[in-house]
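Q: model the following, please.
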Amino acid sequence: MKFRYLLLSAFLLLQSVSLVFASVREVPLDELQPTRSQRQSTLIILKVIDEYHYKKHQLNDEMSKAILDRYLTVLDPNKNFFMQGDYDRFAVVSDRLDDDLKEARLDSAFNIFRVYRQRVDERIDLALKLLEVDYDFTINESYQFDREKSPWATDKRDLDELWRKKVKSDILSLKLKDKPLDEIRSTLEKRYAGIQRRTRQMDSDDVFQIFINSYTLSLEPHTSYMSPRVSENFDISMRLSLEGIGAVLKNENEYTVVQRTVVGGPAALSGQVNPGDRIIGVAQDAQGEMEDVVGWRLQDVVDLIRGAKGTTVRLQLLPEDEGSTGRSKLVTLVRNEIKLEDQAAKKYIIEGLGGMGSTKIGVIDLPAFYRDFQGFSKGDENSTSTTRDVRRLLKELEAEGVDGVIIDLRQNGGGSLVEATELTGLFIPSGPVVQVKNASGNLDIERDPDPAQVYGGPLAVLVDRHSASASEIFAGAIQDYHRGIIIGEPTFGKGTVQTLVDLGRFVRYGDKNLGRLRLTMAQFFRINGGSTQFKGVVPDIIYPSAVQSDEQGERSLENALPWAQIRAVQYQSQGLGVLEPYLQKHQQRVKNDPGFTYLTQVETLLKEVREQHSVSLLEKDRVVEWDLREKRRKAEKNHFLTAIGLAPEPDESDEKTNRTDPVSDKDDPVARIMLNEAAHILADYIGGQSRAAMVN
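A: Next up is the predicted model:
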């Protein structure tokens, strides 16, 4: 049977352990008990994973320890609540959770959660008292805000000191934003009390979902359980028209973080919301009160941001390059419906760049691999399709006399496997595109269904670290066929296939509403036998701004499946030729290029911010740190802008941070750095091929 999987979008990632839909009432401790349905779900989940999960594993004592550690990490990721004594007490069950799961005994997990809730109550009670202290910000001390890899606090006294510094740091952060002390205390009181309230609202289903996902995510990062309530909310979200700001969000510790923006949505069009930004406040309309959302559950923040088309939402953002304690900015967005046509493939032409001569390069910007499956099932010849759109754009570009084409897959997180396969077929005569191997070891080969080659001219594919899944299938196939030059950064490395399994289908009688399991059940392999998993697709010409970091892509996810290789299939290479001359020209051109110099400087700054785990509690030092970072960032950006003949950025102002006018990547000078160089590389290649043809 053919694998025709729709690759689930990053939206499904919101259904991970970080997303908990708690009840709206405080749940008494004696109600936090496992239910019969949860025990039934446990047995079914274990059976489904054992039979159908791609990764074969042993549920043994070693995995039991991993499950416990992950469970405690999910509950207390920054080690702010549990102490070493708690961990030692929990360690008694570390070698028996595997047996408990096999027999659907969930009491240990619930016992641990009840201790967690008690510790939250204790810490928040202390934090509220610490808010009344008058702190001296001339004392030279520091606060370690990232304690993920630190040991547990040794005792209550040690934890009290940690919270004293945490509260002092929180007060200082708001003080440096010119907030009066009364407002600071009110804001933090609501923040801390909100953590306590939301913890008390978590019910039995929430506890079960967190614990069972501590097991599933100990296998690999894309298998997770959705409780009945989460499943219902997911269905509602999928049925509703996509109205809002167009951003996929995730939860990291206390923060709601922008994972990516949706092409055509208000967030992306504003040019002010970027992946990695933290949302620390949300306000409605132009004058609505700003709600501090640090410490909120992800779904609560999503609900606050969502709204009717045409209404206004204001976001207080902490940019990624500011770290956890830097300066925030205000962004105003008008909610809008995100239309499919806004995400559709678009074309334009690059010409007149220095060094390109009269070469005309056509660009097809492809934000996603989209397909109207319902329309296709009904035989609608006008159904929306990536391949249909790109076929039309290719013909238009050829009619306009372009010399070569770039397919821009930057920020493309994937989509339909069918479209990735058929799109590849536009550029090759015929042949295999990708191999799919399931948990049983059965191999299916997806092939180009159309023997016609729509475009046979010079081709380049531009990718970045966010190009994932279906993008990697397409780029990998083009590279294997030597059909085009792959340019840019190593891709994300998402090479596995997930499906949703309704647990109720395994129950004959009784309650069948048991939730769903998102299951990894297959892996992609290129036609050369290598996987797109983990390593991604490595470009033929890698940009100097590319960073192979454990903080990015599939490599940043715990328990990610490793790269693997199987036997290659037979295919006919197209003969791209030797690329070394064009690589050398590229390296010479970007050596002192202001654009790539700027991108490298941005990466350096981000790396410094990511590696910072503590912050000074000395007010003057914190101010100096903020000012130096801001001056450095502005100087680097303005040096780039003036080097390319543009005016430097104005000083920060409400007009700038509140902008609602659309910003197009086509006109964004930073977004054009990578694209313009790709055009230069392809123009070099076209020139080289022309000279070779003249010699022959």
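
Q: please make it C-alpha for all contacts and neighbour counts, starting now.
A: Will do.

Q: residue 448 and residue 422: what is the separation?
A: Counting by CA to CA, to the nearest Å, the gap between residue 448 and residue 422 amounts to 6 Å.

Q: ok, now residue 617?
A: Counting by CA to CA - residue 617 and residue 422 are separated by 57 Å.

Q: give me the more crowded residue out of these two.
A: residue 617 (24 against 21; other CA atoms under 10 Å).

Q: how far off centre is the helix or strand that contains residue 258?
A: Element membership of residue 258, judged by DSSP states H and E, is strand 255-261. In this view, strand 255-261 has its centroid 7 Å away from the chain centroid, taken as CA atoms, centre = their mean, to the nearest Å.

Q: following element in sequence after that strand, please.
A: That would be, after strand 255-261 and using DSSP H and E, helix 266-270.

Q: so what secondary structure elements neighbour the longest strand belonging to the chain?
A: When the chain is parsed with DSSP state E, its longest strand is strand 516-525. If contacts are counted by 3 or more CA pairs under 8 Å, 6 or more residues apart in numbering; DSSP states H and E, strand 516-525 sits against helix 36-52, strand 224-226, strand 432-438, strand 496-502.

Q: I'd like the structure of this one too, to check against the first:
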Amino acid sequence: MFKKLYIVLILGAALACKGAPKTPPGPVTAGDLHPDEQQSVVVKQVADLISKYNYKKVPLNDSISRIIYNRYLKSLDDNHNYFLASDIKDFEKYQDVLDDDIKEGNLNNVFYIFNVYKKRYNERITYSLSQLNNNFDYSKDETFTFDRDSLPFVSSEADMNNLWAKRVKYDLLNLKLANADMAKNKETLRKRYQNLISQSNKLSKQDVLQIFMDALTNAIDPHTNYFNPANAAEFNIDMSRSLEGIGASLLSENDYVTIKTVVPGGPADKSRQVNIDDRIIGVAQGKTGEFVDIVGWRTDTAITLIRGPKGTIVRLKLLPKGKAASDKPKIVELVRDKIILKDQSAKKEIRTYNENGKTVKIGVISVPAFYLDFAAYRAGDPNYKSTTRDVKLILDTLKKVGVDGVVMDLRQNGGGSLVEAVDLTGLFIKTGPVVQVRDARNRVEVDNDEDPGVAWSGPMAVLVDRFSASASEIFSGAIQDYGRGMIIGTQTYGKGTVQSVINLDQVISPTIKDMIAKITQKGTKQAPGALSKFGQLNLTMAKFYRVSGGSTQHKGVTPDITFPAVIPLDKYGEDTEPSALPYDMINPSTYTKVGDFSAVLPQLRKLHEDRMNASASYKYLLEDIADFKKRDAEKSVTLNEQVLKKERDEDEQKAFERNNLRRTALGLAPLKKGQTRPRNEDLDFLKIEAGQILTDYIGMGNKLTSNVNP
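A: Sure thing, here's the model as predicted:
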């Protein structure tokens, strides 16, 4: 889509560097982070692309500068826990100049603000450490205000100390309620605070750029995003549901990069030498490369050495769980391979229902995202990973076991590949338009399903919630417009904009790259699978429209049968984003409806409502929603041990009793105190009800005219 425009972007964008960076504002202290020439190039290039090609056409001026400024401060200190009022007064001079800084590639003011933040952060945690020597009185009727975003910034260091003394007191009280050994609790908290300082000191200039670029891009629209090289790699792994590496997830613990999970069938698993909680202390490339000591490294930095192309060798120096740092490490040689992230792929289950004495089988397909391994697809790999391919295989399996209907569960599915949204829709209709896309020049393109094959022609429903977005809304909107299936759940997110992925390495001119390489004086040798240098821009360039003409933007998709909103609609969704594009309409596409549920929906709604009025599960769900709203409105907590313990005990008992009532309502045995819930037990009442609604429809004799038979 819009390939010509993308080629123009790639071939036509070149950037000229204008002079050296300005002198940093304020005093320079040890530990400060500073921008480099490469980041200057990135911020100018991103600003140029946004100004020229973003759908919204927002000029970089003083007005947008203030929005960027406020977003940047909010991202650093949203809860007003670190900056002093005097800091904010000092920063005010940057409100109207950030737009000029961005155009010039001058990040010194941005980094100055960040360095003040980092200094304040470390001061607060250091102060917290000093408070651990105190003995707090938990019989006082004090409160700690944990939600401060609507309160003014603290005016003095004395007031800040008072705030943080209460925070330390609260942290210790939390530990004390679980364990009376205060010496142990203080040591636990000391390690926690020391780790926070350690992580703070590992922050890099790339982190600063990422935070600021988020403020910049989100001031334009919520879905234009810059990804630094490491985040770009993670984004593309998420899209493809695959990566090339050793097949293990890592986490930093006490300055060690630690193995936390091992992917079954991956190189780490097959070696039988890599175990959970092993600590990686060194990484070497190939059979003869020198080991790089990674103790104290950030996880994302270590990952750049450990991941790499399929077939290459990486050697790890491991300290097994329980071994001391002074013990001899073991060395493991692994051949990297392609890892398919199966736990994040489409899955199926079969639920049975009783309809007038007859057993009805409903296949439920949970789709977590619209993923596609672009690299494998372009390379002609016949086994490339994609949502549509996975769902097609699942549907074939469900047909073999004779299911009567299919529920597509798209809850929490934030979208992904537009191609997959179109192709997945094509599994349920013969041919026809699926989505319309209008660019900034008002040109409209229609994406069609061209494949007349139908993988499932029977009854179907689509289950959605507030976090069903983008590609999920394209799919559910098309299914609704065609009358192919019922949409069940809550109003979806409303993300109806199109982003084009721009690799900045391909956009920035070779001359600029050479200049930066000379300035930084870095060699060209890179580890296998090295990241891009400049990162990636996902740029909003168009809007989605349903085949019926309405945009999915802002309004999302309204279900045919509505469930209570577990996710607060007033807190999450496109219509809560100040910079979101509005809803509008264009002409509908030419398409032929295959069915119409209007005649049966009133009866289906009544059956659903009657069931809900008599359902204990529904009652408990509404109570849970009310409790969540109550908790969400709270801004402070008591520091009186006896009062807090009483509140916690009552809440715990209430949750225990309600959980057992919920289990009983679903026909499950209640649990005893301390008993662990069985691993594969399903308490998803809303999913069960979605299957029941489809069962009701099947029991009504499929009163729907359909033209989708394969």
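
Q: residues contacting the longest strand of structure 1, please?
A: For strand 516-525 of structure 1, contacts defined as CA atoms under 8 Å, 6 or more residues apart in numbering pick out 45, 49, 52-54, 222-228, 231, 434-439, 495-503, 531-533, 565-566.

Q: quick one, what contacts the closest residue to residue 595 of structure 2 other than its chain neighbours?
A: Spatial nearest neighbour of residue 595 of structure 2, excluding adjacent residues (CA to CA, 6 or more residues apart in numbering): residue 483 at 4.4 Å. Counting by CA under 8 Å, 6+ apart, residue 483 of structure 2 makes contact with 593-597.

Q: of those residues, which is the nearest to residue 124 of structure 2?
A: residue 597 (59.7 Å; CA to CA).

Q: contact partners for the closest one?
A: Per CA under 8 Å, 6+ apart, neighbours of residue 597 of structure 2: 483, 486, 703-704.

Q: SS state for the counterpart of it in structure 1?
A: Alignment note (TM-score structural alignment): residue 597 of structure 2 maps to residue 577 of structure 1. On the three-state scheme (DSSP: H, G, I helix; E, B strand; the rest coil), residue 577 of structure 1 is labelled coil.

Q: can you give me the helices in the stretch 151-300 of structure 2?
A: 157-178, 182-201, 205-220, 229-240, 267-271, 299-306 (DSSP state H, counting those that start in this stretch).

Q: distance to residue 345 of structure 2 and mean neighbour count added to those, as a markdown table?
A: Formatted as a markdown table, the helices of the stretch 151-300 of structure 2 follow (distance: least, CA to CA, whole Å; neighbours: other CA atoms under 10 Å):
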| stretch | distance to residue 345 of structure 2 | mean neighbour count |
| --- | --- | --- |
| helix 157-178 | 37 | 17 |
| helix 182-201 | 32 | 16 |
| helix 205-220 | 28 | 21 |
| helix 229-240 | 10 | 18 |
| helix 267-271 | 20 | 19 |
| helix 299-306 | 22 | 18 |
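
Q: wait, which of the ones you listed is closest to residue 370 of structure 2?
A: Closest among the helices of the stretch 151-300 of structure 2, using CA to CA: helix 229-240, at 7.5 Å.

Q: got the angle between that closest one and strand 497-503?
A: Calculated by axes from the mean of the first three to the mean of the last three CA atoms, to 10 degrees, helix 229-240 of structure 2 forms an angle of 120 degrees with strand 497-503.

Q: before we move on, the earlier item: flag every buried residue along the strand holding residue 258 of structure 1.
A: 255-261 (16 or more other CA atoms under 10 Å).

Q: please apply the same query to stretch 558-573 of structure 1.
A: So for stretch 558-573 of structure 1, counting by 16+ other CA under 10 Å, buried means 560-561.

Q: now stretch 114-133 of structure 2: buried residues?
A: Across stretch 114-133 of structure 2, burial judged by 16+ other CA under 10 Å covers 114-122, 124-125, 127-129, 131-132.

Q: quick one: contacts of stretch 155-166 of structure 2?
A: 81, 84-86, 124, 127-128, 131, 144, 154.

Q: can you tell me the SS state at the nearest residue to residue 536 of structure 1 once chain neighbours are set aside?
A: Excluding the flanking residues, the one nearest residue 536 of structure 1 by CA to CA, 6+ apart is residue 493, at 3.6 Å. Secondary structure state of residue 493 of structure 1, per three-state DSSP, is coil.
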